[in-house]
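Peer 1: Sharing a sequence plus its predicted fold:
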Amino acid sequence: MAAAAPTTRLTVGTAVHDDYDGAYFTLLSLRLHHPEAAGRVDLLVVDGDPDGPAGAGLRALEGTVPGLRYVPAGHVRGSALRDLVVREARTEWVLCVDAHVLLAPGALAGLLAYADEHPYSRDLLHGPLLGDDLRGVRTHLDPVFDGASFGTWGRDPRGTDPGAPPFEIGMQDLGLFACRTEVWPGLNPRLRGAGAEVGPLHKRFRAAGARALCLPFLRWTRRSVRPPGTAVPVETADRCRDHLLAWEEAGLAVEPVVDHYRETCGDVVDAWVAEHAAERGHPLDEFDALVCVSADAEAHRWVAAHRRFRRLGIAGRVRRLPAPAVPGEPAAGHALAHRTAVAQARQRRLRHVLVFEDDVVFCHDATSVLRAHVAELADRRWTVCRFGGSAVAYHARVFDRLLDELPGGEEEMRAWVGRHGGLERFCARRFADTFVRLSPAVTSREPADPGVRTGAYGALPLGVR
C-alpha cells in the first residue's frame, strides 16, 4: 500500500514595521529558493505600520505574490507583532521569521518533513543562524546579558552538520522560530518593545512539559546591519520594564535584571522598578488592554487625559485610539471607535479591553474603589461593564457578537444608531443579564456646557445613552 501523501500545512509569517525591502526579499526568497514546499505553505505579512512609508508597497504584494495574505496591525508593535503572526496563522504549524531573514535551501522542506513526523509536537523549534560568510554557525544563546539584550551567541558543535539530529537548547533568538499553533502560549500584551521574551518564553514552554530544540537543518541568515537604523526605537526604561514583566511571568527571579540595568544605567533603575511594581499592582492591570479614544483634531484633549492617566498610575499602559469623525452624528463615531477597539482586541485574542473617552475624570480615591470593583468582577460572568461616564470595558465573551451586529461603515453606522439609540443603550438591552454598571461609579465626564456632554466625538446631547 502506498504511503499517504503528507498533509501538514505551514504558515510562514513575517512581522514587519516599515521595512519593505526586508519583507520583499524574504518573501521572494521563499518562493524562489523553496519551490518544493510551495504547495504546502501559506505566506503571511503582519504590518505594524500600515499607514507608514512601506505600507502601500507591502499591501500591494498581496496581489503579486501567490499565497500571500497581508494583515494590517497598526495598533500593535514590538513583540505583539510576532504574537499576532502566530495567532493569524490558519494552519497547524507556523514558522515566524523577521523581515530580512533568508532560509537555506532545503530548510523549509525539512521543517515540513519534521512536522509530518511529529504531528503532536509541543516543542518550540529553532535553527542555527549563519553568519554573512555562510560558514559561521550560532546554535543558541547563552543566558548572559549583553547590553540591552539577554543572551550572548553560543555554538554547539552538533549544530554544524545539517544532517545531525535535533538537540535541546536553553534559548535562541526569535528571529526564527516554529511550533504548532495550538501550543503557542502567547506573549503578554503589556510588553511594549521586542526581545524581552527571549529566555522567558523558552522557560514557559519547558514549564508546560515541552522543549526548545535546535533543528540543524533549519539554517537561516539575516541582515546584520540596517543603515537607516531601527524602525521602532524603544526607551531603555521600557526595555527594563519588559524584562521585569517577562521574567516575572515565567517565574524567574528578577534580581539579575535589576542588577544588570543598575550596572548600566545607574540609580534611575530603582525608580523604573518602583513604577513597574506600582503598575503591576494597580487594579486596572487586570485588563489586557487600555485604550483612550481621542480625535486627531483635538490633541489638547489627549494631553489633558494623559495627565489624568498619569495621576492614576496607568499612563504607560493607555494607548491612544484615533476617533473617527462622523459629521452630524457623533454617536455613530462613538460606536465606530468602540467597534475598532473590540476588533483589535479580538485580533490579538485578548480577554478584555477597557475603553476610555478623552474627557474621562476619575473619582476621589479611584484606585481603592477600582480594587474593590475589579475583585467583584472576577466572580461575575460579565460581558460589558460601565465604570461610569466615559469608561466601558468589553469582555472577550462579547467580541464576536458585537462585531457581528455593529456595522463597520460610516453610513451603515448612522442608520444603526438611528435604530438602536446608541451603543450603550444597545448593549444594556442586548446583554441585559451580563451588563454591569459599577456602583459607586469610578469615572465621570469632564464638566462641559450645561445640557451638553463632550467627548472624542464632539458634543453629545445628554439624552444619548
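Peer 2: Structure received.
Peer 1: From now on I want contacts and neighbour counts done on CA atoms only, so please keep to that.
Peer 2: Will do.
Peer 1: Can you point out the buried residues in the helix or strand hosting residue 112?
Peer 2: Assigned by DSSP states H and E, residue 112 belongs to helix 107-117. By neighbour count on 16 or more other C-alpha atoms under 10 Å, the buried set for helix 107-117 is 107-112, 115.
Peer 1: what's around the closest residue to residue 204 other than its chain neighbours, how many residues?
Peer 2: For residue 204, ignoring the flanking residues on the chain, the nearest one in space by C-alpha to C-alpha, 6 or more residues apart in numbering is residue 250 at 5.7 Å. Neighbourhood size, residue 250 [other C-alpha atoms under 10 Å]: 17.
Peer 1: Please report how far residue 250 lies from residue 217.
Peer 2: As defined by C-alpha to C-alpha, to the nearest Å, residue 250 lies at a distance of 29 Å from residue 217.
Peer 1: measure stretch 50-65 end to end?
Peer 2: End-to-end for stretch 50-65, by C-alpha to C-alpha: 18 Å.
Peer 1: what do you get for stretch 217-226?
Peer 2: Stretch 217-226: ends 27 Å apart by C-alpha to C-alpha.
Peer 1: these two touch, right, the residue nearest to residue 204 and residue 198?
Peer 2: No - under the criterion of C-alpha atoms under 8 Å, residue 250 makes no contact with residue 198, lying 10.9 Å away.
Peer 1: the helices in the stretch 251-400 of the chain, which residues?
Peer 2: 255-265, 268-281, 299-312, 330-347, 366-377, 399-405 (DSSP state H, counting those that start in this stretch).
Peer 1: Sorry, wrong one. I was asking about the stretch 51-200 of the chain.
Peer 2: Counting by DSSP H, counting those that start in this stretch, the helices of the stretch 51-200 of the chain are 55-61, 79-88, 107-117, 200-207.
Peer 1: Switch the ones you listed over to CSV; also include distance to residue 69.
Peer 2: Below are the helices of the stretch 51-200 of the chain laid out as CSV (distance: least, C-alpha to C-alpha, whole Å):
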stretch, distance to residue 69
helix 55-61, 9
helix 79-88, 10
helix 107-117, 19
helix 200-207, 27
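Peer 1: Use this one as the comparison:
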Amino acid sequence: MSKVTLGMSTYDDFDGVYFSCQGNRLLHPILDLDGEIIVIDNNPNSSHGAATKHFCNKSKFIKYIPFTKYQGTAVRSELFNYSKSEIVICIDSHVLLAPGAIDAVVKYLSLEQTDSPILVQGPRLYDNLSHCSLKWLNIWSATMLGKWAPTIPVDTIGNEAFEIENQGLGAFACRRKEWLGLNPLFRGFGGEEGYIQRKYQLAGGKVVCIPEFKWIHRFDRPNGIPYRCNLKDRLFNYFLGAFELKLSTDSIVENFRALLSDFHVRAIFKEALKAYNKSKTDSSLKLDNSGEN
C-alpha cells in the first residue's frame, strides 16, 4: 500500500491534467517514491479524453480511470473507491500544490490520532503567490454559499493547523477510511463546498487548515466551460445536501428566488426532495458513510 494518493477528476481538460500531474510530481518527490496519481476522466470519449488516456498510460505512476456512470464535479468522490493509499489528496485538474504541501498533510494525518474524521484543507494562493485566502466565509455570494475570506500576506499565516468552517474544494485531503462521501445524486457543478465540511462537523469531526498545504488554482477558461454548469443543477444540489444533512432550506430559497422564478425554485425543491426520499430506499443510491470504500 502506498502512503498517499494524489487524485483528480477531469472533463475535457488535458492541458490541466498534464501540468497538474507533471508539476506536482516535480514538486513532490513522495508521489514517485511512496505514492500514486489517479485521474478519473468524466468524458473519456472526447479528443481530450484520448490525449489524457495516452499521457497517463505512459507513466507507471499514474492510473487512468474512465468514468461515465454520472457527470459532474461530485465524480471526484469516486477517487476514494479507486485509491489504495492510507491518505488521499484530491485536487481539481488544474491545481498545483506548493512545495512541502503533501509532506505537511502526510505528517499531520500521521501524527493526529483520533477516532473522529478529519478533513484537511489549506490556504488558496493567489496568482501573485504572495497573498492567500485561508477559508470561505459562510455567506451567499451570488450563486454560491461561500465567499473567499479577505486576502492576507502568506508570510503572516503562521505554522500551526487551525479549525475552519468552510473552504473551496480545489484541494482537500483526508484518510481514505475517513472519507464521508459526496452525494452521488449531485449533478453539474456546485453545492459541494459547505456541504462536505458540514458533514464532517455533524459526524463529530473537524475541518482544519494546514498553513503549509497551500494550493494555486487556474480559474480562467478562454475556451469556455466544457461541462454542464447551470443554476438549476446547483439549486438541486443545495436542496439535496440540505435534505441529507437535515438542515434548513430557508436561506437557499431566499437566495435563489432572486435568480430564478418562484415556479422553478418550487419545482426543483420538489424534484430534490423526491430524489432524496428515493435514495433512502434504493440501496444503489445510498451513501457509504463508513469510510471503508
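Peer 2: Cool, the structure landed. A quick note: this is a predicted structure, and the numbers were derived from the prediction, not measured.
Peer 1: Put one on top of the other, what's the TM-score?
Peer 2: Scored by TM-score structural alignment, normalised by the length of structure 2, the superposition of the two chains gives a TM-score of 0.89; 287 aligned residues with a C-alpha RMSD of 2.5 Å.
Peer 1: quick revisit: ok, which of the helices of the stretch 51-200 of structure 1 comes nearest residue 387 of structure 1?
Peer 2: Nearest to residue 387 of structure 1, of all those, is helix 79-88, at 27.4 Å by C-alpha to C-alpha.
Peer 1: how close does the closest one sit to structure 2?
Peer 2: Helix 79-88 of structure 1: mean distance to aligned residues in structure 2 after superposition is 1.6 Å, counting by mean C-alpha distance after the TM-score superposition for structure 1.
Peer 1: Structure 2: matching residues for that helix?
Peer 2: The aligned range for helix 79-88 of structure 1 in structure 2 is 73-82, by TM-score structural alignment.
Peer 1: Now check structure 1 for the residue matching residue 257 of structure 2.
Peer 2: So, by TM-score structural alignment, residue 257 of structure 2 is matched to residue 262.
Peer 1: typo on my end, residue 182 of structure 2
Peer 2: In structure 1, residue 182 of structure 2 lands on residue 187 (TM-score structural alignment).
Peer 1: so what's residue 165 of structure 2 up against?
Peer 2: Contacts for residue 165 of structure 2 were tallied using C-alpha atoms under 8 Å, 6 or more residues apart in numbering; they are 135-138, 194, 197-198, 207.
Peer 1: can you rerun that using 7 Å?
Peer 2: Each residue near residue 165 of structure 2 by C-alpha atoms under 7 Å, 6 or more residues apart in numbering is listed here: 197, 207.
Peer 1: Matching it against structure 1, which residue comes up?
Peer 2: Using TM-score structural alignment, residue 165 of structure 2 lines up with residue 170 in structure 1.
Peer 1: what does residue 246 of structure 2 give?
Peer 2: So, by TM-score structural alignment, residue 246 of structure 2 is matched to residue 251.
Peer 1: now stretch 43-60 of structure 2: which residue numbers in structure 1?
Peer 2: Matched against structure 1 by TM-score structural alignment, stretch 43-60 of structure 2 falls on residues 49-66.
Peer 1: Could you list the buried residues of that stretch?
Peer 2: 49-50, 54-55, 58-59, 61-62.
Peer 1: Please apply the same query to stretch 153-169 of structure 2.
Peer 2: So, applying 16+ other C-alpha under 10 Å, buried residues of stretch 153-169 of structure 2: 154, 157, 161, 164-169.
Peer 1: Take those residues and write them to CSV, including distance to residue 252 of structure 2.
Peer 2: Formatted as CSV, the buried residues of stretch 153-169 of structure 2 follow (distance: C-alpha to C-alpha, whole Å):
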residue, distance to residue 252 of structure 2
154, 33
157, 32
161, 31
164, 22
165, 18
166, 17
167, 19
168, 19
169, 20
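Peer 1: Identify, from the residues you listed, the entry nearest to residue 178 of structure 2.
Peer 2: Set against residue 178 of structure 2, the nearest of those by C-alpha to C-alpha is residue 169 (16.7 Å).
Peer 1: returning to what we had before: what's the matching range in structure 2 for the helix holding residue 112 of structure 1?
Peer 2: Mapping helix 107-117 of structure 1 onto structure 2 (TM-score structural alignment) gives residues 101-111.
Peer 1: which ones are touching the residue positioned nearest the centre of structure 1?
Peer 2: The residue lying closest to the centre of structure 1 (C-alpha atoms, centre = their mean) is residue 80, at 2.6 Å. By C-alpha under 7 Å, 6+ apart, the contact set of residue 80 of structure 1 is 187, 189.
Peer 1: Tell me the spacing between it and residue 86 of structure 1.
Peer 2: Residue 80 of structure 1 sits 10 Å away from residue 86 of structure 1, going by C-alpha to C-alpha.
Peer 1: quick revisit: most neighbours per residue, which of the helices of the stretch 251-400 of structure 1?
Peer 2: Neighbour counts (mean count of other C-alpha atoms under 10 Å) averaged over each of the helices of the stretch 251-400 of structure 1 peak at helix 330-347, with a mean of 22.
Peer 1: Counting by contacts, list what it packs against.
Peer 2: Helix 330-347 of structure 1 is packed against helix 399-405, helix 410-420, with contacts defined by 3 or more C-alpha pairs under 7 Å, 6 or more residues apart in numbering; DSSP states H and E.
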